[in-house]
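J.: Build the 3D model from these lines:
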Amino acid sequence: MTIELAPIPEHGRSGPVRLSRETRAALVTAAGERLVIHATADPDVVTIGATSWVGALAVPGLVVRVTPRVSVTNFFAMLGAGVAPDAFDHEHVTWSDTDELIDGVAYFAIRLIDSATMRGLVHGYVAREERMRMIRGRLLVEEFARRPWSAAEPQCRFDDFTADIAENQLLRCTLQAILSWPQLAPHVRREALRVLGRFEGVADTPATRHTTPLPITRLNEHYEDAMRLSRLVLQAMSLSHEAGDQQANSLMVDMDDLFRRWIGQELDVRLAPELRIQRDQDVWLDEGRAVTMAPDLVVRRGSEVVLVGDARYSMGADGYLASRDYLELVAYTTAMALPTGLLVHCNSQRAPESEIVIRNAGTRILCRPIRLDGSYAGVCRSLDALAGLVRELADGRGGLEVPEVVRTGA
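T.: The predicted structure follows:
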């Protein structure tokens, strides 16, 4: 028998649930940092706490679902960063706050892959070495000299124009990962199988092969949205094997990480080409270059850094930005000799001060919210206003004075 818990809200907690020893062990192993398992006075009963990870995790005997605090439409806007929400609508499937999140993520990825490959798969040249009855490409003379008895089928090296390239392998791997989810809705499974049929002749590859983004070229640019979301889906899905036939499936997304990447992508689109956003760029903290930091947002005009910022998705139970969120930004601005830092947050409960000034330094930290509990149009207006503020700060406007220590470079 499989227990399906009522959906737990992000950073929420389930009621007591009685689990078998095998299910409890599988859950503890599979949960990792995604879920927190709380013991109770009864050794067979636990409560399950959600973190910033949303989605679903299934182990033998139990399915746990965690729903985001943001609206589903805005969640998909973050997930697809750059893909308009009307891409979520379909004559058979529409998304609302009560719809199954996993099916929505899966269907969204399938639709993007379907759209990208509808006119055929991208082909490319792949270097191959094979033994052939007819010489093709370059004959490997050294190999022929070592194995003269194989003259009937010599080793040849050639470039094969094929659909079995990294882009298509990524999309095929994503469809197969989606189909591995045991709770997938039948109509979503049918769509995934239909689209997967296009990838005949494309090799099966493990998800670990697709962690690094592929370069975007003129030939594969129409794949860009599908590849970006495919990598995210593969990161979110995992498959672990326990003793015997025990296995756990998960499709969970870290909202903290998703918010950071989404803010960077949206600002980059709005500020280009004059200003560009670099994310997770290493910055030296000390003169000896022994300690590095990685701000979420580094704003550049050409080679010049004009602003540094962090993005914090703080929609936990307390709704507060932690002191470390400010301290990290103070360290960034100090190390990069910048008078101002920008802290972008998603805080629906307790908004911090919009501006604080650091004692004995004069550095200003501006805090600006992006509300994700309203309409998508409202989110777009907030992002436009944020981009306008970044331009003002980059131009030295916005009523901010540069401290003397920064102007003189002391």
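J.: make it CA atoms for all contacts and neighbour counts henceforth
T.: Noted.
J.: quick one, helices of the stretch 51-200 of the chain?
T.: Secondary structure of the stretch 51-200 of the chain (DSSP state H, counting those that start in this stretch): helices located at 72-80, 101-117, 141-146, 166-179, 186-196.
J.: Show me what the second one is packed against.
T.: Packing partners of helix 101-117 (3 or more CA pairs under 8 Å, 6 or more residues apart in numbering; DSSP states H and E): strand 53-59, helix 166-179, helix 186-196, helix 224-236.
J.: and this one, so I can compare the two:
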Amino acid sequence: MTRVVELVEHAPALSVPLPDLIGRTLAAGNMVDAAPDPHTPGRWSLRAGSKVGAITLTAPDTGTQVTVRVTSKVPVARLFFLLGYSLSPDGIWQEGEVGVTGHRDLLPAFAHAVERQVDRSLRQGLLQGYRAAEESSLVVRGRIRESEQVRRRFGTMLPIEVAFDEFTTDIAENRILRAAVERLLRLPGVPGEVRRRLLHQRARLADADLLVRGRPLPKWQPTRLNARYHRALHLARVVLDGTSVEHAVGGLRVEGFMFDMNKLFEDFVTVALREACRARGHVARLQDPHHLDEAAAIRMKPDLVLYGPGGAMCAVVDAKYKAQKRDGFPDADLYQMLAYCTALGLAEGHLVYAKGNAAHTAHTVRHAGIVIHQHALDLDQEPPGLLADIQEVADLLISTPCV
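T.: Next up is the predicted model:
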């Protein structure tokens, strides 16, 4: 049996017939909300939260396959703008650069964008660099590893344990690109033409070693020499940094690519505000750690804390992707922001939401005088309008007296 379930992020739950094992696997995971339908046996109630993309669950013994596809309310092209700006706000990202026009679903668009950027990176050939290497050799190359020579060779002269810097294409940048290409080739839902081009990119990257699954990604530093790789490496990192799903649960094979809109929105808002405030001489620290209590037992990490040119603290910001209440912004967010302002000694705090059903407003807290602003960004508008709204928020932050 093959079945495709179409969901929309934060839309009402949908009741669908599912095998019990697949339903329980979805319920145990964090990809969608799943629960048995209390009214109809054999059916499960599925509801998408803030994660978008697609996952496929396959039972090898029966061949049953269920694909759950979650569509974002934000157009794919706009989603890539948010992603691109948060990864690289210096202007190298443009909507036309990633080539996602015409794609409705996230995974095909992402696979196409990664292949396109990898192809652009490799047009001048594979990047080469120096990599530390150790080996047993019949000739001296680099330096002799004396302790290893004694431990392994027991006084014999040959072979010689040496360490040297090798000029090679098997460097971190190429390894990361190959790992992302390999990952996409294992995902169901990648269009055939894109898959064919990804296979071509894998062949071009064959000299780079495969990464060991579960280990940290190799480190790379952006430089002038690897500038042509930057865009491809940013996208590859997204593919490999926990946004993909690939594991086996109770005999089921689970594969897919899910993207957390909460984190995407938070990253875009904080990076865009940081850049807007930096132009005016202010410094914004993201995920700035502080403590709520005098004993420093309760940690808190506001999304952004703004500091003035002299280092004085000016304002605190938290980004919230979706208002959960029909009648406006959640009250719990106000209580959280009040705690931030009180602990940091700030007169004003700012909550930034994706556009919901409430306009910008400000609340003055009784007996405290703390003002909490609530802003709403319309993600449906074109990038210039979105950045203009960010600038308005930044102007308000900068105008706040520092303490």
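J.: With residue 235 of structure 1 as the reference, name the closest of the helices of the stretch 51-200 of structure 1.
T.: helix 166-179 (10.0 Å; CA to CA).
J.: Tell me the counterpart residues of stretch 257-265 of structure 2 in structure 1, please.
T.: Mapping stretch 257-265 of structure 2 onto structure 1 (TM-score structural alignment) gives residues 251-259.
J.: for that stretch, how far is the first residue from the last?
T.: The first and last residues of stretch 251-259 of structure 1 sit 17 Å apart, counting by CA to CA, to the nearest Å.
J.: Now that stretch on structure 2. Mean distance?
T.: Aligned to structure 2 and superposed, stretch 251-259 of structure 1 gives a mean residue distance of 0.8 Å (mean CA distance after the TM-score superposition for structure 1).
J.: quick one: contacts of the biggest helix by length in structure 1?
T.: Longest helix of structure 1, by residue count under DSSP state H: helix 376-394. Outside helix 376-394 of structure 1, the residues that touch it by CA atoms under 8 Å, 6 or more residues apart in numbering are 73-74, 77, 266-267, 270-271, 306-307, 340, 368, 370-372, 398, 400.
J.: and which of those residues is nearest to residue 216 of structure 1?
T.: For the contacts of helix 376-394 of structure 1, the nearest to residue 216 of structure 1 is residue 266 (18.2 Å; CA to CA).
J.: Now the closest one: which helix or strand?
T.: Residue 266 of structure 1 belongs to helix 255-271 when assigned by DSSP states H and E.
J.: The helix or strand just after that helix vs structure 2, average distance?
T.: For helix 255-271 of structure 1, the following helix or strand on the C-terminal side (DSSP H and E) is strand 276-278. Compared with structure 2 after the fit, strand 276-278 of structure 1 shows a mean deviation of 2.5 Å (mean CA distance after the TM-score superposition for structure 1).
J.: Show the contacting residues for the counterpart of residue 144 of structure 1 in structure 2.
T.: Aligned by TM-score structural alignment, residue 144 of structure 1 pairs with residue 149 of structure 2. Residue 149 of structure 2 makes contacts with 155, 160, 161, as judged by CA under 8 Å, 6+ apart.
J.: List the members of the residues you listed that persist in structure 1.
T.: Mapping those onto structure 1 (both residues aligned by TM-score structural alignment, their matches' CA atoms under 8 Å) leaves 160, 161 still in contact.
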